[in-house]
Structure formats: C-alpha cells, structure tokens
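>>> got a predicted structure plus its sequence, pasted below:
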Amino acid sequence: MDLLLFTVMPAALIGTALWRIPAAIHSGRAARSLCLTTGLLGLSLLCTNPAISGPIHHMVPNLPVLLRHLLTLASATYLLDYLDAVHADDARSRLRPGLPLLAASAAAMTAIFFLLLPRGATPKADDVITQHLGEIRTDLYMAITYAYLGLAMISGTRTFWHNRRSVPRGLARTGTTLLAAGCATGALYTAWRLIVMTLAHIGAPETPAIHQVGDILALITLVLIATGLTLPPLRTFARYCRDQRNLWRIHPLWADIAEQFPHLVLGERPRSRARELFTLGDRTIDVSHAAFTVRDGFLSLAPWAAPDATRAATVGADAMSEALWAKAALTRKAGNDNPAVPDIVLQDQQLRGPTAEIRWAAQVATYYSKATS
C-alpha cells in the first residue's frame, strides 16, 4: 500500500502533469488549471514519501507537513478553477474558494506553523500534529486546513456531479464521476477530522479506530481523485499510440509516393521513420494526411500501371494485390517510363471516411514494406 500511495500515485500524477504541459501552454485556462491540479497533487503525495520527507524534515523540522498541506490546498483550488473555467455559467462553480482565499489561508497557516507550533525535532514530521492535537495552536492550524479543504470538496462534489452528464460517454465521463465521488469522500474526510479534532479538544479518550477511519477515508479520496485526473489523459495517450503505430506502418509507402508526387503531400513532407516515431503531440491530423496522400498517390499512379493490372475495389479486399500494384507502378514512375495513358484513370475508386482510409493505407503499406524489403 505504501508503494502505491507514496511512489506509484505521485509518479502517475506528475507524469500526467508533464504530459499536459504543451496543452497548458498553448490552450486556455482550463487546460492550465488541470495541469496544475494534477502536478500539485502529485507533489503533495510526494511529500509523504519517506525518501523525500525525511531529508526535508532533517533540514527544517516538520516542514513536510506544511508543504503537504499547502500543496493539497493549492491543488484543490486549481481543481475548482478548472471547474469554473469549464462551467463558468454554472452558479455552483462560483461558490468556491479562489486564489485570494488560498493566499490568505496559506499565509495564516505558515505564520501559525512557524510562530506557534512546536519547533523541536520529532521522529516523524506528522508527530508535530498528532502529539499536540487538542491544543489551541494545533487546532487553529488544522481548522484552517480542514475548513478550506472541506469547502473545496463540497463545491467540487456539487459541480462535478451536476455536470457529469454533459461529458461525452467513455473515460472522460468515468473520470468526472470518479472526481465527484472523490470530492464527496474528501468532504466526508474533512468532516470526520473536524469531529476527531473536537473530541481531542474536549479531552475525550482516543481510540486507534478513530484515526484508522480517517486514514481509510483519506486513502479512498486520494485514489478516486488521482484516478479521475489520470483517466482522460490515458485516452489521449492511447490515441497517440494508435496514431503513431498507423503512421509507422504507412510511412514507407507514404514516403515513396511523396518522393514521386511532391505536390500531393498534405502538411509537412515525410521525415525519417525514426523522427516521425519520436514526434510528440497530437498525430491525428498527420496520420490522416499520410493516408490521404497515399490515396491520391494511387490515383496518380494509374497511368504507370501495367496495362493488365487491376486494383481491388473494396477496403481490405486484397491489400497484397494493391501493394504489388503500387510497387510496380512506382518502379515504372521512378524509372521515368512514359505513362501508359495520357490521363489519370478514376475507375472503381470508392469514397471512404478518414478512419477507413487510414485502415486501408496501413493494410496496403504493410504488404508494400514486405514487397520492398
């Protein structure tokens, strides 16, 4: 469990935030806030990793506690800022803590932490809270933390739940639902912690079960929110991998057609196969351009085809014959042979959508690569 909470989840969240950086730079406020939400939450969890918190605690006693709380509140603030950017016309999204309240809360927490809380070194950073729970100075610090976090979680629950049906079905809606559930559990966690803090303040006896319930609620909250934040990027990453795979398959045929018919190239000219493979960003348009170039190249190759050569009329009907037909025609074109007919023949050419066009180009290019290897 410690490996999941202290290493895997922070790594997944920080990796997701790094993946979102280009969109955060070039897109609007929503993408920027979502990137900050994910990254700050990952850093907050990283502060609980003993390998990270230990050296910080050794240099400045108990500082990892303050850093974790401030990063958590900042993450919740930017999550709500993302909600406000996406659903600006929703009154629920305006009932939320914003950056001014975050700044005021952070300043108050920092002042209490350094001026009022005990400064002596403790075996673990969290001991500065657990060992002094029930004292006014500790209760004041934690009351600010839980009040701010509770308000953010309640606002997030209402907005995510209200707007989940407007999100398209799939991973995006699943992620939104998980975020709503995570915020709801987070609100329950803050309420529970306030109850525990009140019981400690009035001197009620503590039992391990009380703290275990809080730990379980915190873990469920983190897992739900972290999963909700990382699911939509997984869909984007899966689409990127699919596009890169199709582009890798199409590339040999695409490059040869582009060399013979430069005027047919849509977008940028083909680069080396390796450079195309390691190009980051959305490749949906690039792979579509490659498939359309192959399609137009087949039409332009008709005059160089052998007189008795025929092409398959349906998608995937005979990809091998299509590939051999293209190889023979490209060889004649590269050898400067005169075209067999003066005009391009548009016989038996079927109209296909982008998805079918990419699938057809990938199938034919696979056999073309085998024929030319």
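All right, it came through fine. Numbers count the residues shown, from 1 in each chain.
>>> only C-alpha atoms for contact and neighbour calcs from this point on.
OK.
>>> in the stretch 201-350 of the chain, which spans are strands?
Applying DSSP state E, counting those that start in this stretch to the stretch 201-350 of the chain gives no strands.
>>> residue boundaries of the helices in it?
208-260, 273-277, 284-301, 319-334 (DSSP state H, counting those that start in this stretch).
>>> export these as a markdown table, with columns for mean neighbour count.
Output for the helices of the stretch 201-350 of the chain, formatted as a markdown table (neighbours: other Cα atoms under 10 Å):
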| stretch | mean neighbour count |
| --- | --- |
| helix 208-260 | 18 |
| helix 273-277 | 13 |
| helix 284-301 | 21 |
| helix 319-334 | 20 |
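>>> turn these into TSV, columns for distance to residue 191.
Converted to TSV, these look like this (distance: least, Cα to Cα, whole Å):
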stretch	distance to residue 191
helix 208-260	10
helix 273-277	50
helix 284-301	46
helix 319-334	63
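>>> out of those helices, which gets nearest to residue 9?
Taking Cα to Cα, helix 208-260 is the member of the helices of the stretch 201-350 of the chain nearest to residue 9, at 7.1 Å.
>>> going by neighbour count, list what's buried in whichever strand or helix holds residue 13.
Using DSSP states H and E, residue 13 sits in helix 9-26. Going by neighbour count (16 or more other Cα atoms under 10 Å), the buried part of helix 9-26 is 9-14, 16-21, 24.
>>> next, the one to line up against it:
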Amino acid sequence: MNTVKHTVLALLWAVTLWRLPAAARVPRQRALWTAFASIAAACTLGDPGVVDSVDRLAGVHNLSTLGKNLLGIVGSAAILDFVVAIARPRSLPRARRALTALATVSMTAMTVLFALTPRPLEVSDFYQANVGSLSGTAYCMVFTGCLGIAMTVATWLFWGYSRHAGAAWLRTGLRLLGAGTALGACYSLLRTVLMLLGFLRPHIIGTTATTVADAVENAAISLIVVGSSLPAVGVLWRSVRDWRALRRIQPLWAELTSAVPDIVLDARSHLTPRVRLHRTVIEIRDAVLVLSSYVPEHIRRQAERTARLSGVQGERRAALAEAIWLRTACAAKLNGADVVRDSERRTTPSAGMALDFDAEVARLLILSEAYHSPAARTHSKEHM
C-alpha cells in the first residue's frame, strides 16, 4: 500500500472515531458514521498485509476482496441514506426500502458470482486477474453498477441541496461531498469500461488503467472525507468566534448588570457559546433600555459633544457617546437616583438595535471597548 492510500486510510479511521460520539447520541448521524466505518474497513481490507492474513486464516483465495466490496456497497448505501435524510427527509422511508433491496440483491449476487469465479491462486489484483472471465466480469458489473447508481443519485442530491444551504461552510461541504460522489460514479464507470474491454479483448488492459482507477477512487474518498468534515469545522470555528466575542463583551455586561441585576436570566453554565452569546446580547440590550431612563437629555448631548471632541469617527464616535452616558446612568442607578421625567429624556427605541445578530455583536464589541476607554473613564470622573 503506497503513501497516498495510507494517508487516505488514516483520514478515514480518524473521521470514523471522531464521529462515533455524535453517532451514539444523534440517530441521524449514524448513517454517515456507518458510511465512514464501512469505507475505512474496506480500505483496511485492501492493505496487502491484512489481505494475506485474512485469506490465509479463512483458507479462501481473495476472500478479502469480496469483504472489501461488500463493505463498499454498505458504505455507498449509507452515504445515500445520509443525503436523502437531509435533502429529501419525507422520502427517507421509501428510499431506505429501495436501498435495502438493492444492497441485498447486489451483495447476494456478488457472493454467488465470487464463488463461481475460479480462484486457483491468491492474486494481488482480483479484477486484473479475472479480465476475460465471464463470472469475474459479471461480479465486477454488479459491484460497480450498484456503486455507480448510489454515487450518481447522491451527487444529484448533494448538489441540489447545496443550493439551499445557508451557511457557507455547509454549502461548500455539500459541494465537496457531491464532487466526491461524482468521482465515485466516475470510478464505477471506469471500472465497468475496463472490465468490459477486458472481456472483449483480454490483452488490451494494462496496469496503467488500473493505476488510474485507483487514483480516482482515492480522490473520491478524500473529497468525501473533507466535504463531510468541513461543516463541522465551520461549526467549531463559529463556536471559537462566539466564545471570543463573549469574553470581549463580558466586561460591559458585568458593568451594566451590576446596576440592573434583575434583568439577568438564570444560570448558563451548560449552554453552548452561541446561546450564551445570544443571552448576553439580550441582557445588555435590556440593561441599556432600563438605564436610558436615568439619563436626562442634556447628559446625552454632553456625551455626544465629548465624543465629537475626542476625534473618533463613525461607529466609534456613536459608541463612545453611548458609553459615556451609560457610565453616568450606571452611577445614578447605583446611587439610588429616580428615573428622569419623560419630558427630560430621549427615548432609546429598540428599532435602533441592529436586527442582524452578527452586526449587533460587532456593535457591542465596539461599545464595550469604548465603555472601558480612557475617554469614557475621564469624562465619568469629571462629571460625577
């Protein structure tokens, strides 16, 4: 087994082990895990050392080839089950019945044809050794036909569903999965053509064609591995981003909620970074709305004048002005001041908040920085 195949095999087992906990918890993840486990086991059965051990222990020449191909059928059916579940969930029960029937018929036919194929010696390439053989060619036709059907349908579903995926990571992952299954269909077609040509002209097929077929197979598996992992990487990256944003706006949240602690929701220790960030943003918004009732209009105008004189522009100027009057409002609330009369304060409408969550997080990051800036601290000290 060459370096490329060893690398692909290592990736397959790594993804299989990585996805095992999710498969145990989430039923809809089990089809994808089954696909990777089957393909990984099939590739392992292709290792020369494993082949020799399996065939010698069983006492059946090239039994490992049959095992590898049967696992390939299971893996391709599982991939198709997975994509139907996400792209056509209503069709899943009917699709599973069809997949079960196709896989059962194909695997039974392959087992029978394998038994009928003469195998007087152990060979390194079962297909090449049986070029021109009727039963060997039929065995290959059944395997590549079943694989080709599954890969073609999966390609159509992956690419169709990718157009409706919202997240860029998911969309790219689905397209890579579609590219991988498309190469899988090409591999099936190539193997079929090679075996048919070999049956008609036994001496026309050489080792180069087999090498090309193996390269297409490895490329298909690699794209499927990368495509299936990319959405998970995207989720992980978003979690890291959310956690970093949460840490950066936490000081602002702590300052505001110390003045209005009653707006804080219950414990959040077991929540995901995304949900914690959502709750923190909501609580900051609520705190701002409450504290705005403690700021008369002339304080806001004074804050805006200070922000203008500071030299900052755009969003940072607006954030600095808001930070300054928020500091004043926090101090007033903590000192037991009463809310100002409606005629003396400016309304802080919720419509002013960014409707886009990511945009609102970005705004609060700027506000948190402004709240703890020297300009805001200095103004608070001078006007308290």
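Happy to help now that I have it. Because the structure is predicted, anything quoted here is derived from the model rather than measured.
>>> quick revisit: name the nearest of the buried residues of helix 9-26 of structure 1 relative to residue 251 of structure 1.
residue 19 (25.4 Å).
>>> rewinding a little: the helices of the stretch 201-350 of structure 1: which one's closest to residue 119 of structure 1?
Per Cα to Cα, nearest to residue 119 of structure 1 of these: helix 208-260, 24.1 Å.
>>> quick one: that closest one to helix 319-334, angle?
Inter-element angle recorded for helix 208-260 of structure 1 and helix 319-334: 40 degrees (by axes from the mean of the first three to the mean of the last three Cα atoms, to 10 degrees).
>>> OK, contacts around the most centrally placed residue in structure 1?
Compute the mean C-alpha point of structure 1, and by Cα atoms, centre = their mean the closest residue is residue 233, 2.5 Å away. Shown in contact with residue 233 of structure 1 (Cα atoms under 8 Å, 6 or more residues apart in numbering): residue 16.
>>> go again with 10 Å.
16-17, 19-20, 171-172, 175, 239 (Cα atoms under 10 Å, 6 or more residues apart in numbering).
>>> and it, how close does it get to residue 117 of structure 1?
For residue 233 of structure 1, the distance to residue 117 of structure 1 equals 40 Å [Cα to Cα, to the nearest Å].
>>> quick one, what contacts the corresponding residue of structure 2 for residue 297 of structure 1?
The criterion is TM-score structural alignment: under it, residue 297 of structure 1 has residue 287 as its aligned partner in structure 2. By Cα under 10 Å, 6+ apart, the residues touching residue 287 of structure 2 are 253, 255-264, 281, 326, 330.
>>> tabulate the buried residues of helix 9-26 of structure 1 (TSV), appending distance to residue 93 of structure 1.
TSV is the format used below for the buried residues of helix 9-26 of structure 1 (distance: Cα to Cα, whole Å):
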residue	distance to residue 93 of structure 1
9	27
10	27
11	29
12	27
13	24
14	26
16	24
17	23
18	26
19	26
20	23
21	24
24	21
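>>> of the contacts of residue 233 of structure 1, just say which sits nearest to residue 212 of structure 1.
Nearest to residue 212 of structure 1 among those, with distances taken as Cα to Cα, is residue 175, at 27.1 Å.
>>> nearest spatial neighbour of that closest one, chain-adjacent residues omitted?
residue 228 (4.0 Å; Cα to Cα, 6 or more residues apart in numbering).
>>> picking up where we left off before, separation between the match of residue 297 of structure 1 and residue 319 of structure 2?
16 Å.
>>> apart from its chain neighbours, what residue comes closest to the alignment partner in structure 1 of residue 195 of structure 2?
With TM-score structural alignment as the criterion, the equivalent of residue 195 of structure 2 in structure 1 is residue 197. Computed as Cα to Cα, 6+ apart, the closest residue to residue 197 of structure 1 that is not its neighbour in sequence is residue 134, at 6.4 Å.
>>> now do the one you found against residue 36 of structure 1, distance only.
Counting by Cα to Cα, the gap from residue 134 of structure 1 to residue 36 of structure 1 is 34 Å.
>>> neighbour count: these two, which is higher?
residue 36 (24 against 20; other Cα atoms under 10 Å).
>>> how about the more buried one, what's its partner in structure 2?
In structure 2, residue 36 of structure 1 lands on residue 31 (TM-score structural alignment).
>>> residue 96 is in contact with that match, correct?
No. Using Cα atoms under 10 Å, residue 31 of structure 2 makes no contact with residue 96, being 11.1 Å away.
>>> can you list residues touching both of these two?
With Cα under 10 Å, 6+ apart as the test, residue 31 of structure 2 and residue 96 both reach 77-78, 80-81, 85.
>>> can you redo these as a markdown table, where the extra columns are neighbour count and secondary structure?
Below are these laid out as a markdown table (neighbours: other Cα atoms under 10 Å; DSSP: H, G, I helix; E, B strand; the rest coil):
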| residue | neighbour count | secondary structure |
| --- | --- | --- |
| 77 | 26 | helix |
| 78 | 23 | helix |
| 80 | 26 | helix |
| 81 | 25 | helix |
| 85 | 19 | helix |
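>>> okay, and the closest residue to residue 315 of structure 1 other than its chain neighbours sits in which element?
Nearest residue to residue 315 of structure 1, sequence neighbours excluded (Cα to Cα, 6+ apart): residue 360, at 5.8 Å. When elements are defined using DSSP H and E, residue 360 of structure 1 is found to belong to helix 354-372.
>>> in the stretch 1-150 of structure 1, which spans are helices?
Using DSSP H, counting those that start in this stretch, helices in the stretch 1-150 of structure 1 cover 2-3, 9-26, 29-46, 50-59, 63-86, 99-115, 127-130, 136-163.
>>> for residue 246 of structure 1, find the nearest of these.
helix 9-26 (21.3 Å).
>>> tilt between the closest one and helix 208-260?
50 degrees.
>>> now the angle from helix 9-26 of structure 1 to helix 29-46?
Using the same axes, to 10 degrees: helix 9-26 of structure 1 against helix 29-46 is 160 degrees.
>>> other SSEs contacting helix 9-26 of structure 1?
helix 29-46, helix 208-260 (3 or more Cα pairs under 10 Å, 6 or more residues apart in numbering; DSSP states H and E).
>>> how about these in JSON lines, adding distance to residue 367 of structure 1?
Putting the helices and strands packed on helix 9-26 of structure 1 into JSON lines (distance: least, Cα to Cα, whole Å) gives the following:
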{"stretch": "helix 29-46", "distance to residue 367 of structure 1": "41"}
{"stretch": "helix 208-260", "distance to residue 367 of structure 1": "10"}
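>>> re the thing from before, so what does the residue nearest to residue 315 of structure 1 match up with in structure 2?
In structure 2, residue 360 of structure 1 lands on residue 363 (TM-score structural alignment).
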